[in-house]
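>>> Sequence first, predicted coordinates after that:
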Amino acid sequence: MPYVNIKVTDLGVTREQKARLIAGVTQLLQDVLQKNPATTFVVIDEVNTDNWGTGGIQVSERDRLQHLG
């Protein structure tokens, strides 16, 4: 019973893209590990950019600074 958790920022990920991620990860687990798709769980967490950081700053702040300069 595989469980895969994908975390992405909440910027512009469409419903269709999420569906493709779920289908693709499920297929990959079936192909590589022979896991049953019926018992494979894929969860996508969308994280607000205020709660996601890189390079020591929030992604929302990084994006704001990039738009200023």
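Now that the structure is in, tell me what you want to look at.

>>> When you work out contacts or count neighbours from here on, use the C-alpha atoms and nothing else.
Will do.

>>> Who are the packing partners of the helix or strand harbouring Leu29?
Assigning secondary structure by DSSP states H and E places Leu29 in helix 15-33. For helix 15-33, the elements it packs on are strand 41-47, judged by 3 or more CA pairs under 8 Å, 6 or more residues apart in numbering; DSSP states H and E.

>>> before we go on, here's another structure to hold up against the first:
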Amino acid sequence: MPYVNVKVTREGVTRAQKAEIIGRVTRLLAEVLGKDPATTFVVIDEVEPEDWGIGGLPVAEYRRPAAG
């Protein structure tokens, strides 16, 4: 009974994109690990960008172009 938690920043991910992620992750586990899709759980959490950090920086600061 696999459980996969996908976290993305809340920046306009559509229902269609979420459905595609769920389908592809489910198929991947079935193909690679032989897991039963009927008992595979995929959860998508959307996180506010200000609550996400990369390399020690808030995501907005990380994405800012380097001053040159």
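Great, that's in hand. Here the structure is a predicted model, which means the values were calculated and not measured.

>>> average offset between the helix holding Leu29 of structure 1 and structure 2?
In the superposition against structure 2, helix 15-33 of structure 1 averages 0.5 Å from its aligned positions (mean CA distance after the TM-score superposition for structure 1).

>>> residues of that helix that come out buried?
21-22, 25-27, 29 (16 or more other CA atoms under 10 Å).

>>> next one: stretch 48-65 of structure 1
49, 58-60.

>>> That stretch spans what distance, first to last residue?
In stretch 48-65 of structure 1, first residue to last residue: 17 Å (CA to CA, to the nearest Å).

>>> Verify the stated contact: Ala30 of structure 2 with Phe41.
No: in terms of CA atoms under 8 Å, Ala30 of structure 2 does not count as a neighbour of Phe41; the distance is 11.9 Å.
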